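Student: Predicted model, plus sequence, below.
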Amino acid sequence: MSMSIQGKTAIVTGGCRGIGLAIAQHFVDCGANVMIADRDEAALEQAVSDCDEGNGKVRKFSGNICEKLAMANLLSATLDSFDRIDILVNAHRFVEASDPLDTDPGVLEEMLRQNMISGLRLSQMVAKRMIKQAEGQTDLVQAGAIVNLSTLAASRPVPQMLGYSIACAAQEQATRGLALSLAPHRIRVNGVRFSSVMSHELKCALKEDDSLRSQIVAGTPLGRIASADDVAETAQYLVSEGARFVTGQIISIDGGRSLADPVTAQGL
């Protein structure tokens, strides 16, 4: 089984820190070209510096990828830099607590826009390019692969984060729907659902309450908090030829936690 992504070109959104950065770094280490997209210019500069090491395989795009123009510019920048797009990883996430009885529709709409709609629209845009690139190729050649990130909140609602839970569930359904729609074009779409990962958000939560660490470990059958590399390696598998007959699947990276432990907002 080949997990090689050598020479492939990937866009990774939300790639300037945490899980997104780990995926970008891992892809570069595996020989891929990577366009890191995010809004924080300073963090992007540091991310490129950390990932590139002078090999010219990393570029950055700064912009609000929830906006259609920014998506189009991201696509153009990637093609200008690397001539093609083979992989898209929608790693951008926006997490915010919300009152389940809040009557302000703007909270839910923003959760959906940030965590599902923007990724769906970018996937549609990138898929059109992948289809064009694949014209004239044999039916056995993969045209492209898309990976969407979600969390355990998609299947086990967190009341104090209702909007985010709904957005994660919507993201997973979008993954399945796109997988079915794009399969005839030889584009595979899969998802990675994770629980507690040592991400930027969790590190901040642990600084405020270190007892959270022992709670998470105790509730995880494999007895540790996942690293961002655990997610990155799963993403690599899903975009590689090793997963060439896998589409529409949501792979859980949770150490068995979904089997045994109630979800908490801090652990997402």
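Tutor: Thanks, I have it. Numbering: from 1, shown residues only.
Student: Only C-alpha atoms from now on, for both contacts and neighbour counts.
Tutor: Will do.
Student: Asn33 and Leu206: what is the separation?
Tutor: Distance, Asn33 to Leu206, using CA to CA, to the nearest Å: 33 Å.
Student: residues near Met17, how many?
Tutor: Residue 17: Arg, not Met. Residues near Arg17, counting by other CA atoms under 10 Å, number 19.
Student: what's the answer for the one 5 residues further on, then?
Tutor: Applying other CA under 10 Å, we find 23 residues neighbouring Ala22.
Student: helix or strand for it, which one?
Tutor: Using DSSP states H and E, Ala22 falls within helix 18-29.
Student: which of Asn33 and Leu206 has more neighbours?
Tutor: The neighbour count for Asn33 versus Leu206, taken as other CA under 10 Å, is higher for Asn33 (29 against 15).
Student: pretty sure the more buried one contacts Ala10?
Tutor: Yes - applying CA atoms under 8 Å, one finds Asn33 in contact with Ala10, separated by 6.1 Å.
Student: quick revisit: go through the helix holding Ala22 and flag the buried ones.
Tutor: Neighbour-count burial for helix 18-29, counted by 16 or more other CA atoms under 10 Å, picks out 18-28.
Student: by contact count, what packs against it?
Tutor: For helix 18-29, the packing partners by 3 or more CA pairs under 8 Å, 6 or more residues apart in numbering; DSSP states H and E come out as strand 9-13, strand 33-38, helix 41-52, helix 228-239.
Student: Let me have these in CSV, extended by distance to Gln173.
Tutor: Formatted as CSV, the helices and strands packed on helix 18-29 follow (distance: least, CA to CA, whole Å):
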stretch, distance to Gln173
strand 9-13, 19
strand 33-38, 24
helix 41-52, 30
helix 228-239, 17
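Student: Which one of the ones you listed lies nearest to Arg59?
Tutor: For Arg59, the closest of the helices and strands packed on helix 18-29 is strand 33-38, at 4.8 Å, according to CA to CA.
Student: Residues contacting the closest one, please?
Tutor: The contact list for strand 33-38, computed with CA atoms under 8 Å, 6 or more residues apart in numbering, reads 7-16, 24, 27-28, 44, 48, 57-65, 74, 78, 82, 92.
Student: Kindly recompute the last result at 7 Å.
Tutor: Residues from elsewhere that reach strand 33-38 (CA atoms under 7 Å, 6 or more residues apart in numbering): 7-16, 24, 28, 44, 57-63, 78.
Student: Next up, a structure to set beside the first:
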Amino acid sequence: MTTGFEGRSVIVTGAASGIGRAAALQFAEQGAKVLVADLNQDGAEETVKAIETAGGTARAVAGDLSDPQVVDEVVATTVQVFGSLDILVNNAGITDSMAALADVDDAEWERVIRINLTAPFLLTRAALPHMLEAGRGTIVFTASEAGLRGSASGTAYTASKHGVVGLVKSLAVMYRKQGIRTNAIVPAGTQTNILANSLEPEKITALVNTASGQAQADGVAGPHGPTVLRDILRTNAGRRTSAEEQAAAIVFLASSAAGKINGVILPVDDGWSAV
């Protein structure tokens, strides 16, 4: 299969670990020059080292991607070092506490929305002028089952990922005539460091039990959100996939083999979305 990544540059956010690191490695293996962006500087440098050890080309930029100055640095470094910005993978994200709306405090809401929705908005806005000037570009987001339904996570995370889905569809419509494609993968249970994506029954149970224990100590009822979600997730989540399997879907959507795929929200979930 012709990938078309030779000589192309790609930004991968959240690439210090998990799906982001796996995607960065796969892009590099297929000839792309990779800008590794992550809050975790040590992890980002480890990804760069792995790429360079395998003979690839990479550079790391560490920082909070909801900070416009960091966003500008990521884009400017990509263009200056690699000569172009061809592919953007908005993968970075954080989970929530699985809280129902009445239990979500302002700090959790603002942090989850800022990292999961505002940050990719800012980075995409900064990247678009370079893609528009070139007359081509590919953008891939990491969405979530929580962007398709209300039973996959807490209120803040669910709202943020529904926002991501809307962002993808709007971009696909607005810029298709300018040669820019935008799609998203929808991971379900994935073996990464983010609790909301691991969906391991023991972790969900631990979350509920910890919150319940604290609630009992405080003399109040148990946590509503995790209690509601626990059995749903156990029943419907399907087989946990690897970060490499999710990354392969990202790389495919960015490739020339997916040249007519635009505005697609692609579940990579062992059939969860079909339930």
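Tutor: Yes, it's here. If you're wondering where the values come from, they're calculated on a predicted model, not measured in any experiment.
Student: that older thread, to what extent does the helix holding Ala22 of the first structure diverge from the second structure after superposition?
Tutor: Once superposed with the second structure, the aligned residues differ from helix 18-29 of the first structure by a mean of 0.6 Å; criterion: mean CA distance after the TM-score superposition for the first structure.
Student: what angle sits between that helix and strand 33-38?
Tutor: On the basis of axes from the mean of the first three to the mean of the last three CA atoms, to 10 degrees, helix 18-29 of the first structure is oriented at 160 degrees to strand 33-38.
Student: List of residues touching helix 18-29 of the first structure?
Tutor: The contact list for helix 18-29 of the first structure (CA under 7 Å, 6+ apart) reads 12-15, 34, 36, 47, 51, 57, 91, 199-200, 228-229, 232.
Student: cool, stretch 45-57 of the first structure as well?
Tutor: 16, 21, 25, 28, 33-34, 58-60.
Student: picking up where we left off before, whichever of the contacts of helix 18-29 of the first structure end up buried, select them in PyMOL.
Tutor: Selecting only the buried entries of the contacts of helix 18-29 of the first structure in PyMOL, with 16+ other CA under 10 Å as the criterion:
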select buried, resi 12+13+14+15+34+36+47+51+57+91+199+228+229+232
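Student: and which of the contacts of helix 18-29 of the first structure is nearest Leu178 of the first structure?
Tutor: Checking the contacts of helix 18-29 of the first structure against Leu178 of the first structure by CA to CA gives Ala91 as the nearest, at 16.6 Å.
Student: check contacts around the closest one.
Tutor: 12-15, 20, 148-149.
Student: now with 10 Å?
Tutor: By CA atoms under 10 Å, 6 or more residues apart in numbering, Ala91 of the first structure lies in contact with 11-15, 18-21, 23, 37-38, 115, 119, 147-150, 192.
Student: That one and Gly56 of the first structure, how far apart?
Tutor: 22 Å.
Student: and what of Met3 of the first structure?
Tutor: Distance from Met3 of the first structure to Gly56 of the first structure, by CA to CA: 22 Å.
Student: Neighbour count for the two, which is higher?
Tutor: A count of neighbours by other CA under 10 Å puts Met3 above the other of Met3 of the first structure and Gly56, at 16 against 12.
Student: residues contacting that one?
Tutor: Residues in contact with Met3 of the first structure (CA under 10 Å, 6+ apart) are 30, 233, 236-244.
Student: try Ile251 of the first structure
Tutor: With CA under 10 Å, 6+ apart, Ile251 of the first structure has these contacts: 149-150, 190-194, 231, 234-235, 238.
Student: which of those also appear as contacts in the second structure?
Tutor: Here is what carries over to the second structure from those, by both residues aligned by TM-score structural alignment, their matches' CA atoms under 10 Å: 149-150, 190-194, 234-235, 238.
Student: Which of those residues sits closest to Cys168 of the first structure?
Tutor: Ser150 (5.4 Å).
Student: Let me see the contact set for that closest one.
Tutor: So Ser150 of the first structure contacts 90-93, 115-116, 164-165, 167-172, 191-195, 250-252, 268 (CA under 10 Å, 6+ apart).
Student: I only care about the residues you listed that end up buried; give me the ChimeraX line for that.
Tutor: This is how ChimeraX selects the buried members of the contacts of Ser150 of the first structure, with burial counted by 16+ other CA under 10 Å:
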select :90,91,92,93,115,116,164,165,167,168,169,170,171,172,191,192,193,194,195,250,251,252,268
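Student: ok, back up a step: strands - which of the kept ones among the contacts of Ile251 of the first structure land there?
Tutor: Among those, the residues falling in strands (DSSP state E) are 149-150, 190-194.
Student: give me every residue that touches the aligned residue in the second structure for Gln173 of the first structure.
Tutor: Following TM-score structural alignment, the counterpart assigned to Gln173 of the first structure within the second structure is Gly166. By CA under 10 Å, 6+ apart, Gly166 of the second structure lies in contact with 147, 160, 172, 263, 265.
Student: JSON lines please, covering those residues and showing distance to Leu101 of the second structure.
Tutor: What follows is the contacts of Gly166 of the second structure, written out as JSON lines (distance: CA to CA, whole Å):
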{"residue": "Gly147", "distance to Leu101 of the second structure": "16"}
{"residue": "Ser160", "distance to Leu101 of the second structure": "13"}
{"residue": "Ala172", "distance to Leu101 of the second structure": "31"}
{"residue": "Gly263", "distance to Leu101 of the second structure": "29"}
{"residue": "Ile265", "distance to Leu101 of the second structure": "26"}
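Student: Relative to Ala211 of the second structure, which of these is nearest.
Tutor: For the contacts of Gly166 of the second structure, the nearest to Ala211 of the second structure is Ser160 (23.0 Å; CA to CA).
Student: The lengthiest helix in the second structure vs the first structure - mean distance after superposition?
Tutor: Across the second structure, the longest stretch assigned as helix under DSSP state H is helix 155-175. Compared with the first structure after fitting, helix 155-175 of the second structure has a mean deviation of 0.6 Å; criterion: mean CA distance after the TM-score superposition for the first structure.
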